[in-house]
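Visitor: the amino acid sequence is not available; the structure is as follows:
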């Protein structure tokens, strides 16, 4: 018979998948939606979407921190309701400003759900199971991003509003799953080997390890968070559109296949004891992948091999960054710490802007040289954050 924790975990993983499918079916078409329905110029669309994504991340920080003060189950349900409300509102309003506001609301709600989900897992799972579930959740997220965009493509043929209504449907199912199958968790209690820390955002401001890990996450996200967009921009700058289309058509499926096939197998092997060397291996894979991109030119085989190696780095970093935060977060402040780390997602949001600046001002190959430097800095920041902390057993007090 399945335990209550197993059932709760299964319900949350399924909910994570369904919400990501809804987001994946709509986010890629927001630019088309704003252009077709409101006649917005391309530059205006880019500014609007960047603002919406950034506002979503920043506001989710505050709401995620507050999650540690309330029942996490109810908090997730509330974020899903806001998520659904945004998708219902966008097709019904007739003002581009309101569309951007509701799109910001959607991104904020999704970020809050993702943050509280990680906090819930950190509070309820045994230490040996956390890496496995973090990796499994990351696999589900990638499956959602693999399924969502093609569904959106099919639906937009019938109506530009259809992807939003599909997102409403896929987002409603998690409401039932979480309400029925997920146990309530309010504030985690410190165990016998953990130091009880009174909930206070000021604890995070004095935790230098958190600051180093957040900076590391920012730099890592700058390299891997929007790599598909980065590759597309690079190929359009150095090759003709026909080859760019072929290369992107190869890179994205290889990335998705490696993630879906290997993420759980790789991520489940991460432990506090081997985290430092494995994150070093992940950094090396990023460097080798970026080096392959730099010399690939029009060699599709080299593009495929390079993205496979690059993706292995992604497989290690994704659960590894969560485990770093889980290891240092005091009992009762897991969601708060994960919220602070979510600021690192801004690196991925800035990647297209940074890529565009580099490609228009420097030689094209320098893009991957600069990203290589960024991932090395991410690794050094990680080491700095780990310095002085024990990585054999959790030490959950702030420094």
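Guide: Looks like it arrived, so ask away. No experiment lies behind these values; they were computed from the predicted model shown.
Visitor: from here on, just use CA atoms for contacts and neighbour counts.
Guide: Noted.
Visitor: pretty sure residue 175 contacts residue 75?
Guide: No: using CA atoms under 8 Å, residue 175 makes no contact with residue 75, being 11.5 Å away.
Visitor: who has more neighbours, those two?
Guide: residue 75 (22 against 16; other CA atoms under 10 Å).
Visitor: quick one: the strands in this structure, in order.
Guide: Applying DSSP state E to the chain gives no strands.
Visitor: put this next to the previous one:
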């Protein structure tokens, strides 16, 4: 991977750097939000879940307009603006004494992060030919997971001094990237035809709704993200119901470490092999591994079985993420690349709903029934993915088979 990075132009490496640094900043605070919000504002666990989940959903929905801006404005100015909002959001969260300001800051952080992520992915399309994009998507996802793996440890270190300090550290990382990109960023970076966009936002939205390939893939992404978007949350809920806190903590720590290590070690080597050819088969393999992993979770009685099930589940994740990117990259017109990636970002809605739906299932049904429900979400998502790939093959048979 390092050899590949050395071959990339500085502009591309700066975009990849955003994925690492800003994800690291986000991951420093993310694991401690529940504890911080609960203690600082005196909210119940249900209220905390509503606050955190709703800010993620609102940020994802608003990022649709962010995708429109990616197609309309200079990427350089947009990334700097979003990075400034990202940094200000963490500073606001650090000083916020009221829940209203804190809530607004979380929305701003999620929105800014989503807009930068869209701009980065759209930038790949501008800077690289089609046959080289699967590799850079895999590198991006690897760097993102490095950020999520390292961030919680940094957050734990500073949180031991004061629970609000992780927000200040995250703001510092955001400010640092802002300065680096301000000095060395490519001022001419833009998606193809950017700055020529004259179509109003709502009219562009109608164009996207008429692309049934995108609609199918977006809905499929929302359904499948219920399963893999926040798996640590619903596994924690399941273990709290079925075991004692000590066992739950030991198992969750092991499966999270397994997931992070496997993604970091295997994502690049496996992900770069996922190309536009036979994309439907790659998706089928990845989604099947999700179902096998869920079956392993449902049957797990020892830590070893939990780790093996997590390993299988993670391979599915390693396959599905770049395959999703490659599909959107295949069907997105150059003039609407940002909007197409913004539509894909709506899968975060499914990720936010996952713990809520699993909580309801655990409260009303036998605990292992939760995994049956999650498997049905994967199957429904697979049907929609398959329909999207089929429609794309009929429209452009040379690109997706």
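Guide: Yep, it's here. As the structure is a computational prediction, the values presented were derived from the model and not from experiment.
Visitor: tm score of chain vs chain?
Guide: The TM-score (TM-score structural alignment, normalised by the length of structure 1) is 0.92; 389 aligned residues with a CA RMSD of 2.2 Å.
Visitor: return the residue of structure 2 aligned against residue 364 of structure 1.
Guide: Here residue 364 of structure 1 is matched to residue 367 in structure 2, going by TM-score structural alignment.
Visitor: which residues touch the equivalent of residue 247 of structure 2 over in structure 1?
Guide: Correspondence of residue 247 of structure 2 to structure 1, assessed by TM-score structural alignment: residue 243. Each residue near residue 243 of structure 1 by CA atoms under 8 Å, 6 or more residues apart in numbering is listed here: 235, 298.
Visitor: how close does residue 243 of structure 1 sit to residue 249 of structure 1?
Guide: Residue 243 of structure 1 is 10 Å from residue 249 of structure 1, where distance means CA to CA, to the nearest Å.
Visitor: for residue 224 of structure 1, same thing?
Guide: Distance, residue 224 of structure 1 to residue 249 of structure 1, by CA to CA: 18 Å.
Visitor: which of the two has more neighbours?
Guide: Between residue 224 of structure 1 and residue 249, counted using other CA under 10 Å, residue 224 has the larger neighbour count: 23 against 11.
Visitor: so what corresponds to the more buried one in structure 2?
Guide: Mapped onto structure 2 by TM-score structural alignment, residue 224 of structure 1 lines up with residue 228.
Visitor: same check on residue 208 of structure 1?
Guide: Applying TM-score structural alignment, one finds that residue 208 of structure 1 aligns to residue 212 in structure 2.
Visitor: isn't that match right next to residue 388, touching?
Guide: Yes: contact status for residue 212 of structure 2 versus residue 388: in contact at 7.2 Å, counting by CA under 8 Å.
Visitor: which of the two has more neighbours?
Guide: residue 388 (24 against 14).
Visitor: isn't that one up against residue 219?
Guide: No: counting by CA under 8 Å, residue 388 of structure 2 does not reach residue 219; the two are 9.9 Å apart.
Visitor: about what we covered before: give me the distance between the match of residue 247 of structure 2 and residue 282 of structure 1.
Guide: 29 Å.
Visitor: for residue 271 of structure 1, same thing?
Guide: 14 Å.
Visitor: look at those two and report which has more neighbours.
Guide: Neighbour count, other CA under 10 Å: between residue 271 of structure 1 and residue 282, residue 282 has more, with 25 against 20.
Visitor: I'd say the more buried one and residue 309 touch.
Guide: No: in this structure residue 282 of structure 1 lies outside contact range of residue 309 using CA under 8 Å: 9.4 Å.
Visitor: about what we covered before: now do the same contact list for the match of residue 364 of structure 1.
Guide: Shown in contact with residue 367 of structure 2 (CA under 8 Å, 6+ apart): 238, 241-242, 361.
Visitor: residue 134 of structure 1 too?
Guide: Contact analysis of residue 134 of structure 1 by CA under 8 Å, 6+ apart lists 118, 267, 319, 322.
Visitor: kindly recompute the last result at 6 Å.
Guide: By CA atoms under 6 Å, 6 or more residues apart in numbering, the contact set of residue 134 of structure 1 is residue 319.
Visitor: ok, now the one 10 residues further on?
Guide: Applying CA under 6 Å, 6+ apart, we find residue 144 of structure 1 in contact with 17, 20-21.
Visitor: counterpart of it over in structure 2?
Guide: Aligned counterpart of residue 144 of structure 1 in structure 2: residue 147 (TM-score structural alignment).
Visitor: then residue 172 of structure 1?
Guide: Aligned by TM-score structural alignment, residue 172 of structure 1 pairs with residue 175 of structure 2.
Visitor: spatially nearest residue to that match (excluding sequence neighbours)?
Guide: The shortest distance from residue 175 of structure 2 to any non-neighbouring residue, by CA to CA, 6 or more residues apart in numbering, is to residue 87 (6.0 Å).
Visitor: one more: residue 230 of structure 2?
Guide: Spatial nearest neighbour of residue 230 of structure 2, chain neighbours left out: residue 351 (5.5 Å); criterion: CA to CA, 6+ apart.
Visitor: okay but that neighbour is in contact with residue 226, surely?
Guide: Yes: Residue 351 of structure 2 lies in contact with residue 226 (CA atoms under 6 Å); the separation is 4.7 Å.
Visitor: name the residues contacting each of the two.
Guide: Common neighbours of residue 351 of structure 2 and residue 226 (CA under 6 Å, 6+ apart) do not exist.
Visitor: okay, now the closest residue to residue 321 of structure 2 other than its chain neighbours: neighbour count?
Guide: Of all residues not flanking residue 321 of structure 2 in the chain, residue 141 sits nearest, at 8.0 Å (CA to CA, 6+ apart). Neighbourhood size, residue 141 of structure 2 [other CA under 10 Å]: 22.
Visitor: cool, the one 10 residues further on as well?
Guide: A count of nearby residues for residue 151 of structure 2, using other CA under 10 Å, gives 23.
Visitor: tell me the spacing between it and residue 157 of structure 2.
Guide: Per CA to CA, residue 151 of structure 2 is found 10 Å from residue 157 of structure 2.
Visitor: go on, residue 305 of structure 2?
Guide: 31 Å.
Visitor: same check, this time on residue 97 of structure 2
Guide: As defined by CA to CA, residue 97 of structure 2 lies at a distance of 23 Å from residue 157 of structure 2.
Visitor: how about residue 296 of structure 2?
Guide: To residue 157 of structure 2, residue 296 of structure 2 is 34 Å away according to CA to CA.
Visitor: and those two? Which one has more around it.
Guide: Between residue 296 of structure 2 and residue 157, residue 296 has the larger neighbour count (other CA under 10 Å), namely 20 against 14.
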